[in-house]
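> Fold the following, please.
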Amino acid sequence: MKLIVEEPSGISRHNWPVTRGMPFKMGKLHTADCLELINNSGQRIPVQTKILSYWPDRSIKWLQSFFQVDLPAQSVDTYTLINNDKPTLLNHDNPIKIVENNRLYEIDTGCIVVNIDLRSGFRVFDQVKRGDRTIVSENGCWGFNIIDSQGIHYSSTLGQVSHFIWEETGPLRAVLFVSGDHRSQEGTRLFTYEARLTFYAGLNWCELEYTFINDHDDDHIALKQVSFSLSPNFSENTTGLVGAFQQKFESDQPFLIHADEPASSSFFTGTKIYDFDGTLFEFDQPGEMLRRVAHGWMDISDKTHGVMICVKNLTLMAPKAISYDTKKIDVQLWPSRSSLLNLPQGMARTHRMMVLFHNETGSNAEVNKFATSYEIDLCPSIAFENDPINLFGPVFDYRPKKFPEINIRLRDQFNYFISSSLGMGFFNYGDSDQDLVGQRAGYQSNNEYDLPLSLALQFLRTGEQEYFDALHATAFHMMDIDFVHHSSGNPLEIGGVRIHGINHIQHNCEGMPGFTVATSHMWTEGLLAYYLLTGHPTALARAKSIGNCLLRMIEAGWAIPPYKVAWHGVRDSAWPIIAFAGLYEVTGEHCWMDAVIKLADIIVDTQHDDGSWDMQIGWYKATKVPLQTGIGMNGLCRAHAITGDERYLNSAVAAGKKLKESTFPEGNFLYIDAPGYRWNYTSTVVLESLGYLWKHTGDLTYLELALRNVQACLNTKQVNGTGLAYSWRYLLRYLFWAEEAQFLKDEV
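Predicted structure coming up:
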């Protein structure tokens, strides 16, 4: 298995961390102890691994590898993972060391020594030393802080640590997970948090991930500020430093940078620089690239040591601010100078930061290069070579020379989505508007149809970093904003994902009082794909929570006839099948397989002899409904793929025959056969199952039936997030089978 790593920023990397999940065929790899990593020069590279998923025979299905690279600016290197069939031992020069004493931890990366005290509250850093110099002392870090609309301060330092675990312990990388709450001086509690600290062998920086979660029972909580502060142990006069690329701004007087509005590109825009009186610093240089705007980082240093903090995607998730007051850096994830943050019940938001400790001035330490390198991270791609790509099913291989027009159109669609549809700002980054009118005007999509999955499929095909960056943004939006972390009104929906709606919430969704979730609008595969590619534990945890929410809703009568929402029909059963199938494929846990079988049996038992299922439109029972039929077929095909039960395949074949009748005389699908809904319908939802039926029957008419919809999909240039998710998750499967059948032509 080979990984290709490109340096994309124009800055040489030394000992820079790289990680990627990689798939293996069943029976090929049974242990990770025999693996070694070799670069293009034949040099053996220390590698740390974690098993993410197993095949049914307990061989390794997905494996995360972590290693560190030296990579010249704008260069590319290939790293090959080799199975030696015998244990491999390759030590790092400076492995991470962790010492524990009654919930007091000392982490030594070989470059910095960090002390963390988890006996009561969570300061984040209780002490940080670089060599003999203590850069941060006990009172130098105040943890995570929240100020509510009444001006009351809450802090993780004053709160309780409810849980912590070392998710990884080296030798190359160590990850500490901590959860707890924020409390005031009087002991009043507000919001829980989840935090991760990631340390790297031989490096003088760590990564901090912080999620604050509104678990309060009020509908909304208004906040004035959310922040993280660090006050280094400096006795001499200090200097603050910010910048953008090579340009820097330094001052020994207090100043701050502030992103008032979200920016669509961090290359051409940045934060503005103000003094503490609110006066904007003006510069004479004209032009976007020459203005001394600052990107999302700030450094504070004396003559010999310093600390730099860089907030990932700061301008994309605005408003944000970072201030320097000669004593400390204050990172405001929601700035006090903005209007109040009204955070709905059950929502959360995650931020990631680099915290770098250096032993010279910020300019001499070239902290601007570290910040840019962190913002433009290394993104390894998997070289599949002659092996087919498979992620919850086969994926159309990337052959730009053979199919240039198809691949150009897919990239055009993505470019339009990024430039015109991807949401920006604190709530919207990682989502998109639905661009609808009438009752759904102003709706955000909440990544419906599983946009993270579609982006993961395209990233696996191409290896292009832009797709992965969008996958990361959409996955975290789903885990933070769309995910129901808390619900005082309806505990049944806790752990689910909200259906599309205004400001990401549709109250009484689909006409059901008290619900913001529906079984027809919850997905797991995108989060599972993100987990398999990154190893991020939260993605797996959230996906399993969605699965458990679906199980509870099924027990309460959802997803089974008679359906709670009359016009949904079979899709209410089929979408959960797909969610459960993904969970079973990744975890192997039989509760998910049992749920697949239960719902697939219901779909088979409620199917009419002509292959249709009912959909109620008023008094009218519609039976020609390509949308519902297509989703039902997809669920049956997924059930057949993981169980091998021929009843599910036969049911899908019967539905496929009915689908052939669900057209106008010209051959294009109709939307619904009920009067008033007999519209032309070009949908990709049918593509995956039609390709699957061709594969298992050899009947080419299934591929031919889909051709008009394939062409319509590829001819659509302007697509929002819903459109991208809706088309790619099915299209990239269909194209695989169409090429295998030698049916595919490079035509759009």
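> When you work out contacts or count neighbours from here on, use the C-alpha atoms and nothing else.
Fine.
> For the stretch 301-450 of the chain, just list every one of the strands.
Assigned by DSSP state E, counting those that start in this stretch, the strands in the stretch 301-450 of the chain fall at 306-311, 320-324, 329-334, 341-344, 348-358, 381-383, 389-390, 394-395, 443-444.
> Reformat these as JSON lines; add mean neighbour count and distance to Lys61.
Rendered in JSON lines, the data for the strands of the stretch 301-450 of the chain read as follows (neighbours: other CA atoms under 10 Å; distance: least, CA to CA, whole Å):
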{"stretch": "strand 306-311", "mean neighbour count": "26", "distance to Lys61": "34"}
{"stretch": "strand 320-324", "mean neighbour count": "27", "distance to Lys61": "41"}
{"stretch": "strand 329-334", "mean neighbour count": "23", "distance to Lys61": "38"}
{"stretch": "strand 341-344", "mean neighbour count": "18", "distance to Lys61": "39"}
{"stretch": "strand 348-358", "mean neighbour count": "21", "distance to Lys61": "29"}
{"stretch": "strand 381-383", "mean neighbour count": "22", "distance to Lys61": "15"}
{"stretch": "strand 389-390", "mean neighbour count": "18", "distance to Lys61": "11"}
{"stretch": "strand 394-395", "mean neighbour count": "20", "distance to Lys61": "15"}
{"stretch": "strand 443-444", "mean neighbour count": "24", "distance to Lys61": "35"}
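> Please generate a structure for the following sequence too, so the two can be compared:
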Amino acid sequence: MVLKLKWLKHKPKGRSGVSWGVPWEYGILKREETLCLMEENGKKTPIQSWPMAYWPDGSVKWTGHSAVFLANEQSYELTTGENQIPESPIQVIESGNQIKVDTGEMQCIINKQGTNFIEEIVSDSKKLGNKGRLISIQEVRDETSGVKTIQEIPLESKIKTAEIEQNGSVRCVIKIEGEHEAISINHKRSWLPFQLRIYFYARTSSIKMVHTFFYDGDPQTDFIKGLGMEFSLPLRGEAWNRHIRFAGDEGIYSEPAQLLLTRRHRNAGGLYEKQINGEIVSLFDNQHQALLEHIQQNAIWNDFKLTQDSADHYRIMKRTSNGYSWVESTHGTRAKGLLYAGGENGGIAIGVKNFWQKFPSTLEVNGLNKLTSKLKVWFWSPDCEAMDLRHYSNETHVVSAYEGFDEMRATPFGIANTNEVFLQCYNNAPSHEELVEKAEEWQSPILLVCDPTYYYKTKALGIWSLPDTSHPIKAQLESELNKAISFYKREIDQRRWYGFWNYGDVMHTYDSIRHQWRYDLGGFAWQNTELVPNIWLWYAFLRSGREDIFKMAEAMTRHTSEVDVYHFGEYAGLGSRHNVVHWGCGCKEARISMAGLHKFYYFLTTDERTSDLLIEVRDADHGLSNLDPMREFYPDDQYKTHVRVGPDWAAFCSNWLSEWERTENTNYRDKISTGIETLKQLPLRLLSGPTFGYSPETNELLHMGDGNEGSYHMVIAFGGPQAWMELSQLLGDDEWDDMLVEFGEFYVLSQEEKLKRSNGILHDNLFSLPMLAAGMVAFAAAKKKDSSLAAKAWKLLLDEEISEMSLPIVEKEVKAWKHLTEVSTITTNTTSQWCLNTIIALELIGEYLSADQLLINNENIKLLNEMK
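A predicted model of the protein is given here:
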């Protein structure tokens, strides 16, 4: 058993720790088997491995791995066998109040209480950093006197818990939780909970940190002016040998605390050029006495910062000290998010992933020539307006603007935001080239992946197809799928869908009159996982292996799993439907937060924060005790709460499936079975309801009759079919499969046949937007080997009058307030569902696309006519 691995796109340029996940076919990998990693030359690379998920027979479904790599191999092989142990395994020692980590190249002390999460960083016997803490600024506004006054209250981290989450020979992970606490004795308050994971790899001098902050304030009064982290640097050396270096648009912008440039000494024999290049310069000899006297009269610049205030602009500024003006150094477009600060004893580089994409952000050094310098990363820059998490309106706009409920539930209380930070120790000043390579590495996923054919073969992530251009219609469909991805990739940049709270989301519906997305029209604005574009993007990655699609899916996962979901409070485990502001809609539902949207990222990267999110939603159905999703229709019903078969119960199935496969906790499998067994006993089975009473305590679906409130397009539009088809692969339940077949087939029956089969209960009006059911119809056709049913499924996708998807996708250029490229009819709902269902249909019923089997009346099918 040999599994080939390759780099997603970029490989490490130097020694780097990497973690990744791989799937295994059903029954292939036994839990007692060990794995080893082989280089191309047959040499073993030490690896740390652990199981991430299991198949129902107990075999391993997903494994996670960590290893340290050099920049010398393009591919590797993972195989069963005895693992190679690192020559210098990572050492972790836990005491009462501290955790000490020794990677062999760096020693770090982590505090388990107090303010500083990192007490000390030592490399090559040099203390390079200490007193790492989280910082924030609360802005307090007062306008009661008619004069607006603002107070800025500084806060710092207060650690509550710190634990060793993983401790192996290659990698260790430490998880810290706490809150921010006001520094001033006049303002006593603890708020803004945080979670911080710190990653160390053997024989490396770098640290990765994944930082999550949670909002627990009142948006009307609690404004966050700044949010970040800070390290103290005990730099050594003369002012002219202390440097800052920022990664700009392309290369490095470098400046010292004190210039060697003077009026009479323009370059001083090349010393000035060396200084700007970051080299250490010695002046204490007779040869440079005159230069030394001159430069000591030069100003000493202690404070530097680079602020990215939009997706298209940053500025670099400096000042001599607090109380004096900032001086502009330069401006640029998109900084690469790295800052190095160092002296004669070396220094530290720090970087933030997606730095410009998640503006406003700042990298800052204070006191460069002081005994202790401060290195700061601002996720939210205090140089810009404070976070404003208030709603955009004082009322709801249900009828006119497609907002969900006539209830004002627009609260950010309980949402979160996650950022990745990297820190690199340098015992000697690095070159500009080294820093550019490091900045690019931090901004690009350094990840080992499998070939798409292998992901497909394992069947570990549901039903999807590999690209196939062997038939002219398939080739055209693949072209349309690629055009859809390319459009959204360009649109993200063209429309500047960036920013701390927005990056990773896309808009819902386009307005071709304004040449603008409906950003200001209630439920037509931000998508918030509506009709599961997440799953579309992840399937598009799995079948292609493209890095650009991975980055789109990664950003969407980070955003939608954190910002659009409530992690505590009244709506814990639920998410907010689409709206002008991400948390603005009155609908708080499980379909937005369900595990099936996000587990791809966890399994492919082993990201522990995403694991937390999967755990958070495993009991999301209990959130319905406080908020009935069908409260508008059944306000005085006998049942405490209700669910629709989909999207509610389908989302629970997705959550329970995730918990069952990851932990083997059969209680969650049984929760799924409880619902399935109830449906089996009903005359219409999966077509029952679609709304039921529900008991979160027993997970029972309580039958209320059939053909009731809740249309069937809601059942199949939000990832339910993907969860149910995955369950089909795992449960081995023929009747469950038959229920899925029955549902898919029923959707495309005639009105007469629907009424006949349901004893007059179910009719066409309950089954709107049939394109959304194309995947379910394809499943039915494949199971029944029914070419006529397959033709109906393809008609749902290819007949524009049914699908509402304009094919082929045509972009046109327009001149509005600026030059734009648009697709005038685009909606993300339709595009994501068409792409998702097409990917599934190509797998299940692609064979029925041949000319003699495609039983479709082509009169109104534009795409088929064009291809003929």
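> Got a TM-score for the two of them?
After superposition, the two chains reach a TM-score (TM-score structural alignment, normalised by the length of the first structure) of 0.84; 699 aligned residues with a CA RMSD of 3.7 Å.
> need the contact list for the residue in the first structure sticking out farthest from the centre.
Computed with CA atoms, centre = their mean, the residue of the first structure farthest from its C-alpha average is Pro665, at 43.4 Å. Not one residue lies near Pro665 of the first structure by CA atoms under 8 Å, 6 or more residues apart in numbering.
> Tyr702 of the first structure versus that one, what's the distance?
Distance of Pro665 of the first structure to Tyr702 of the first structure, computed by CA to CA, to the nearest Å: 17 Å.
> Check Cys141 of the first structure too.
Cys141 of the first structure is 63 Å from Tyr702 of the first structure, where distance means CA to CA.
> Comparing those two, which residue is more hemmed in?
Comparing Cys141 of the first structure with Tyr702 by other CA atoms under 10 Å, the one with more neighbours is Tyr702, at 24 against 21.
> Am I right that the more buried one is in a helix?
Yes - judged by DSSP: H, G, I helix; E, B strand; the rest coil, Tyr702 of the first structure forms part of a helix.
> Tell me which residues touch the aligned partner of it in the second structure, please.
Superposed on the second structure with TM-score structural alignment, Tyr702 of the first structure falls opposite Leu789. Leu789 of the second structure is in contact with Glu745, Val777, Ala778, Ala780, Ala781, counting by CA under 8 Å, 6+ apart.
> ok, these in the first structure, which still hold?
Mapped onto the first structure and checked by both residues aligned by TM-score structural alignment, their matches' CA atoms under 8 Å, the contacts of Leu789 of the second structure keep the contacts Val777, Ala778, Ala780, Ala781.
> Would you mind giving the secondary structure of Ala725 of the first structure?
Secondary structure, three-state DSSP: Ala725 of the first structure is helix.
> Next one: the residue nearest to it when sequence neighbours are not counted from Leu540 of the first structure, what distance?
Among residues not flanking Ala725 of the first structure along the chain, Leu451 sits closest, at 4.3 Å (CA to CA, 6 or more residues apart in numbering). Relative to Leu540 of the first structure, Leu451 of the first structure is positioned 17 Å away (CA to CA).
> And the two? Which one has more around it.
Leu451 (31 against 23).
> For the more buried one, what is the corresponding residue in the second structure?
Per TM-score structural alignment, Leu451 of the first structure is aligned with Pro533.
> and the lengthiest strand in the second structure, what other elements does it pack with?
Longest strand in the second structure, counting residues (DSSP state E): strand 149-167. Judged by 3 or more CA pairs under 8 Å, 6 or more residues apart in numbering; DSSP states H and E, strand 149-167 of the second structure is in contact with strand 126-142, strand 171-182.
> For the ones you listed, give me a markdown table that also has distance to Gly346 of the second structure.
Output for these, formatted as a markdown table (distance: least, CA to CA, whole Å):
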| stretch | distance to Gly346 of the second structure |
| --- | --- |
| strand 126-142 | 7 |
| strand 171-182 | 25 |
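> Lys4 of the second structure: which of the ones you listed is closest?
Nearest to Lys4 of the second structure, of all these, is strand 171-182, at 22.2 Å by CA to CA.
> Mind reading off the mean deviation between the next helix or strand after that closest one and the first structure?
Later in the chain than strand 171-182 of the second structure, the nearest helix or strand by DSSP states H and E is strand 190-201. With mean CA distance after the TM-score superposition for the first structure, strand 190-201 of the second structure departs from the first structure by a mean of 0.7 Å once superposed.
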